[in-house]
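Peer 1: Sharing a model prediction with you, sequence too.
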Amino acid sequence: MLIDQIARILLLPVAAAALFATPTGAPAAEKYPTKPIRFIVPFVPGGGTDITARAVGAKMSETFGQQVVIDNRPGAAGNIGMDIAAKSPPDGYTVVLVSATHSVNPSLNKNLPYDLVRDLAAISQVTAQPYALTVHPSLPARSVNELVGLLRAKPNFYTYGSSGTGGLSHLAGALLGSLGKAQWIHVPYKGGAAAMTDLMGGRITVLFATIIGTRVHVNSGKMRWLAVSTAKRSSAAPELPTVAEAGLPGFEISGWYGVLAAAKTPKSIIATLNRAIVDAVKSPDVGPKFAADGSDPVGSSPEEFAAHIKAAIAKNGQIIRDAGITAN
């Protein structure tokens, strides 16, 4: 009798474990998500990050059968939204859209409240955006080599604009000067629109700008493209050579968007999110829209995107140090 009682006591934990155990071959991640997902956009509504997040979020909602809520948290060059995401519970119910700008911030701001690599987990790169090396039509240069020749012939005579100090268009101009062994003058603006206006007016000479933002002006003859900034030609303007192939090997500057979650989010949940995001990027009603806007759809693995972020931080940091760029 006593032996039977002891056996029953010993078997109680086993029975309880069996009651709450997940069936064989069905990981706990299959129960995710069971509630809405917050998708933080660290910039204002209506911009490229917002449009991208809404397109991807809508497809994620379809996949999961759960609402994906866009939460715009702008401020501090995108760092407020990133910090909120980094400090959120690592349960997969908060994700954030990261941009190439965030890979520049660590080199310009040593007091960031979060670490892009340590405090956030990569899920997938969504798109890559080339910049078009765009010049005023009066400039007597129709190739990258001819532009570099002009810059060398008249040091600190020609100007290039940017959307702001430390932005990717600034880094692109600095890298071109460094690789071309030429000196020219940087003119920062508060946003790309003002720089575009001054390029059309001939008040600056060159601007690295988006393909979609400059196409209409190029077609009307108010601007001229010379090349694209990425390592590969863009599907949005395949006739344009890359800056590297047109005369400056090693040149590569790319805008990009991707999705992150808080560090320590379970790998099974990261994998679930990755599949949904990749499916969204490659879907026939999302991918072509990105391409039409001048972006190249990507859809990478978490490991690939994590490596991409680390490489971008290192490369951008080197450009900033070599050019002596500071935040102020």
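Peer 2: Here it is on my side, so go on.
Peer 1: going forward, measure contacts and count neighbours with C-alpha atoms only.
Peer 2: Fine.
Peer 1: How about residues contacting stretch 99-116?
Peer 2: Contact partners of stretch 99-116, identified using Cα atoms under 8 Å, 6 or more residues apart in numbering, comprise 49, 78-79, 82-83, 86, 166-168, 254-258, 309, 312-313, 316-317, 320, 326-327.
Peer 1: Out of those residues, which end up buried?
Peer 2: 49, 78-79, 82-83, 86, 166-168, 254-258, 309, 312-313, 316-317, 320 (16 or more other Cα atoms under 10 Å).
Peer 1: how much space between the residue nearest to residue 295 when sequence neighbours are not counted and residue 158?
Peer 2: Nearest non-adjacent residue to residue 295, counting by Cα to Cα, 6 or more residues apart in numbering: residue 129, 4.6 Å away. As for residue 129, its distance to residue 158 is 26 Å (criterion: Cα to Cα, to the nearest Å).
Peer 1: put this beside the first:
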Amino acid sequence: MLNDGRGESSAVLSRRQAMGAALALLATGAARPVLAQSFPTRAIQLIVPFAAGGGVDVVTRVVAEAAGDIIKQRFVIENRGGAGTVLGSQAVAKAEPDGYTLLAAPTTMVINPALRSNLPFDWKSDLVPVAMIATLPFVVSAGLKLPVKTMKELEALGKTRGDPITFGSGGANTVAHLAGEFFGLLSGAKVQHVAYRGEAPALTDTISGNIDVMFSTLAGASGQVKGGTLRALAVTTAKRTSLLPDVPTVAEQGYAGYDLSAWVALVAPKGTPAAVVQVLNAAVNAALARPAVAARLIEIGAEPAPGTPESLAAFMAKDAETWAGVIKAAGIKAE
């Protein structure tokens, strides 16, 4: 065996040189394709910052199952609701940036900075966009015991009875919460928000009559509306949805400019390797391209929205500005 004069064999030197070259490749990013080929090697934790059963949860599970099939690893859903989605989102923001802890990010994530002055994380600097999953129209629904069938009748009720209209949502400062407050602003009706840990318990209380109406994703309420246990008063988007073509929009019932919807996207902790982000993005887009997945999303009231991490980043930044404007117009102060 050859020796370099210091007692070290050429084989040892070769190994050291190879290790140095590998470290150099990792530092420059040249080894990322290898990383992409090896990821993932175990199940991926996917945190949904709402209780199980709501619109974001349902949509996430549909896409995660198909994406897991594509990358040959399971997405393990963990519902971690509370604090207006902050608890679940913070857990991901502080997680190891290895691609194995992800967040099903709702619109609330970009809304919260305009509503809360002391957030424990900054989505712009602590999280990175991975893939848009779907957009979610909202529906205003009432229990069958409530004697209203239109938004104008709801407005009249809020102006004539002694108590305000009680409306539920899946959490304080969520899109649904702001949607209800915005209706109160435009209509002049007295409204009172009731926050729940997720859409499902709020829908249950709406059906039973414990609260008057529910602002929720169509994905969360479509089953009850189609089943006849809830009455749909309006959809919140600018145009009617093909899923409930006979239900008018809020705007066409006399509230010009009312156009609100939500979305759900996959995000990861800052520092997650770009190659891992690309693997996850490709898996989500491939899942959305499956006819059965797209059909299921549409059936439950969600629109598939494939795209790149870059397009998602631009969309999130613009949406944050839009919601900050709504919050300011509604006169909602930051906590």
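Peer 2: It's in. Fair warning: this is a prediction, and the values are worked out from it, not measured in the lab.
Peer 1: care to give me the TM-score?
Peer 2: Once superposed, the chains reach a TM-score of 0.75 (TM-score structural alignment, normalised by the length of the first structure), with 316 aligned residues with a Cα RMSD of 4.1 Å.
Peer 1: How about residue 327 of the first structure: what's its closest non-neighbour residue?
Peer 2: Closest to residue 327 of the first structure by Cα to Cα, 6+ apart is residue 108, at 5.5 Å.
Peer 1: all helices for the stretch 201-328 of the first structure, in order.
Peer 2: 211-219, 267-281, 287-292, 302-323 (DSSP state H, counting those that start in this stretch).
Peer 1: any idea of the angle the longest one forms with helix 267-281?
Peer 2: Translated: helix 302-323 of the first structure. 80 degrees (axes from the mean of the first three to the mean of the last three Cα atoms, to 10 degrees).
Peer 1: Can you tell me which of the helices of the stretch 201-328 of the first structure is packed in deepest?
Peer 2: Among these, helix 267-281 has the highest mean neighbour count (mean count of other Cα atoms under 10 Å), at a mean of 20.
Peer 1: Over which residues of the second structure does it lie when aligned?
Peer 2: Aligned using TM-score structural alignment, helix 267-281 of the first structure spans residues 274-288 in the second structure.
Peer 1: roughly how far is the matching stretch from the heart of the chain?
Peer 2: Mean-position distance between stretch 274-288 of the second structure and its chain equals 17 Å (Cα atoms, centre = their mean, to the nearest Å).
Peer 1: mind listing the strands in the second structure by residue range?
Peer 2: 44-48, 75-79, 101-106, 127-143, 165-169, 191-195, 213-217, 230-235, 261-269, 303-304 (DSSP state E).
Peer 1: can those go into TSV with extra columns for distance to residue 278 of the second structure?
Peer 2: Output for the strands of the second structure, formatted as TSV (distance: least, Cα to Cα, whole Å):
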stretch	distance to residue 278 of the second structure
strand 44-48	15
strand 75-79	16
strand 101-106	14
strand 127-143	8
strand 165-169	34
strand 191-195	36
strand 213-217	29
strand 230-235	35
strand 261-269	12
strand 303-304	19
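Peer 1: deepest of the ones you listed, which one?
Peer 2: Taking mean count of other Cα under 10 Å, strand 213-217 is the most buried of the strands of the second structure, at a mean of 31.
Peer 1: After superposing, tell me the mean distance of it to the first structure.
Peer 2: Strand 213-217 of the second structure, aligned to the first structure and superposed, deviates on average by 3.4 Å (mean Cα distance after the TM-score superposition for the first structure).
Peer 1: Can you list the neighbours in contact with that strand?
Peer 2: Outside strand 213-217 of the second structure, the residues that reach it (Cα under 8 Å, 6+ apart) are 54-55, 136-143, 165-170, 176-177, 179-180, 199, 202-203, 206, 262, 301.
Peer 1: mind checking how far the one in the first structure that sits across from residue 116 of the second structure in the alignment is from residue 171 of the first structure?
Peer 2: Counting by TM-score structural alignment, residue 116 of the second structure lines up with residue 109 in the first structure. Residue 109 of the first structure sits 16 Å away from residue 171 of the first structure, going by Cα to Cα.
Peer 1: Ok, residue 56 of the first structure next?
Peer 2: Counting by Cα to Cα - residue 56 of the first structure and residue 171 of the first structure are separated by 28 Å.
Peer 1: Leaving out the residues flanking it, which one is nearest to the equivalent of residue 182 of the second structure over in the first structure?
Peer 2: Taking TM-score structural alignment, the alignment pairs residue 182 of the second structure with residue 175 from the first structure. Distances taken as Cα to Cα, 6+ apart put residue 319 closest to residue 175 of the first structure, at 6.5 Å, once the chain neighbours are dropped.
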